[in-house]
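Trainee: structure here, sequence nowhere to be found:
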């Protein structure tokens, strides 16, 4: 006799010895409602007095607001590039122009190169309309990006 029929026979013998009770939504629970059971069916002791784990009062959590002054851009070109349309070329231009502005403030010997690159990127920025409606279908090729 193979293993599967033996297991089935053993299962049938065990099931036939158990009392048959139909389980429905209207079947009453066999445990009392004032107890809890663990995974093995043993009762768990419930505390009679409850204490909160955290005591919190909202009036203790209030903090005075901090006033922050808005920083204004001194560079007119920087004020133009604050709004960027959702286009990969425009996002790259914005990032590169921000980096060039940062490097131009440091006044290195490469400032002339950075200034020339910045001027070229500003022309591409305006050609692609990165602060407005964004580039049209052929603008990337036409604007040299």
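Mentor: Everything's here; your move. This one's a predicted model, so the numbers in the text were calculated from it and none came from an experiment.
Trainee: please count neighbours and contacts with C-alpha atoms only from this point.
Mentor: Noted.
Trainee: and the helix or strand hosting residue 117, what does it pack against?
Mentor: Assigned by DSSP states H and E, residue 117 falls within helix 111-128. Where contact means 3 or more CA pairs under 8 Å, 6 or more residues apart in numbering; DSSP states H and E, helix 111-128 is packed against helix 88-105, helix 139-143.
Trainee: comparison target below:
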């Protein structure tokens, strides 16, 4: 009798724990879509999507490869070190040209339930004040698109 009661109690405890761990709301792959009207659009500068340091790493590797082709022995080692340092410096300078800020816009949308939402995204010339829009997603992934 005790074993049967213990197994039922264990099953109940497991069910309660699994229910507590379940996440309410969105399922994976679903996206929030809200509707609203644009109240304000402000121009902003967004950071470049290039990864910092990639130019230096690629340049250093290329310099190492070129330095290894020069000389032999100690002279070759010195050429490899100089090639790595010079390549890293050159790669970093080249990457700086591509790390310029990107034009964007901060869009303030009043949703149909009256809540104000601010979304910062790349510039979309098709958006204007007073336009009916969809706000897709949430958090950093939110985007405003025309209705």
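Mentor: Cool, the structure landed. Quantities reported herein were computed from a predicted structural model and do not represent experimental measurements.
Trainee: where does the TM-score land?
Mentor: The TM-score (TM-score structural alignment, normalised by the length of the first structure) is 0.24; 51 aligned residues with a CA RMSD of 4.4 Å.
Trainee: that older thread, now do the helix holding residue 117 of the first structure against helix 88-105, angle only.
Mentor: 150 degrees (axes from the mean of the first three to the mean of the last three CA atoms, to 10 degrees).
Trainee: out of the helices and strands packed on helix 111-128 of the first structure, which is the most enclosed?
Mentor: Of all those, helix 88-105 carries the top mean neighbour count, a mean of 16, counting by mean count of other CA atoms under 10 Å.
Trainee: ok, now how distant is the residue nearest to residue 111 of the first structure when sequence neighbours are not counted from residue 92 of the first structure?
Mentor: Spatial nearest neighbour of residue 111 of the first structure, excluding adjacent residues (CA to CA, 6 or more residues apart in numbering): residue 104 at 5.8 Å. Relative to residue 92 of the first structure, residue 104 of the first structure is positioned 18 Å away (CA to CA, to the nearest Å).
Trainee: cool, residue 113 of the first structure as well?
Mentor: Noted for residue 113 of the first structure: a distance of 19 Å to residue 92 of the first structure, by CA to CA.
Trainee: also residue 118 of the first structure?
Mentor: From residue 118 of the first structure to residue 92 of the first structure the distance is 13 Å (CA to CA).
Trainee: residue 5 of the first structure now?
Mentor: 70 Å.
Trainee: what does residue 36 of the first structure give?
Mentor: Applying CA to CA to residue 36 of the first structure and residue 92 of the first structure gives a distance of 61 Å.
Trainee: scan the second structure for its longest strand.
Mentor: strand 33-46 (DSSP state E).
Trainee: who are the packing partners of the helix of greatest length in the second structure?
Mentor: Ranked by number of residues, the top helix in the second structure under DSSP state H is helix 73-98. Counting contacts by 3+ CA pairs under 8 Å, 6+ apart, helix 73-98 of the second structure is packed against helix 54-67.
Trainee: buried residues in the helix it packs on, which are they?
Mentor: Across helix 54-67 of the second structure, burial judged by 16 or more other CA atoms under 10 Å covers 55-65, 67.
Trainee: can you list the neighbours in contact with it?
Mentor: Contacting residues not belonging to helix 54-67 of the second structure are listed as 76-77, 79-95 [CA atoms under 8 Å, 6 or more residues apart in numbering].
Trainee: give the contact list for the residue nearest to residue 111 of the second structure when sequence neighbours are not counted.
Mentor: Spatial nearest neighbour of residue 111 of the second structure, chain neighbours left out: residue 36 (3.9 Å); criterion: CA to CA, 6+ apart. Remark: with contacts taken as CA under 8 Å, 6+ apart, residue 36 of the second structure is in contact with 109-112, 132-135.
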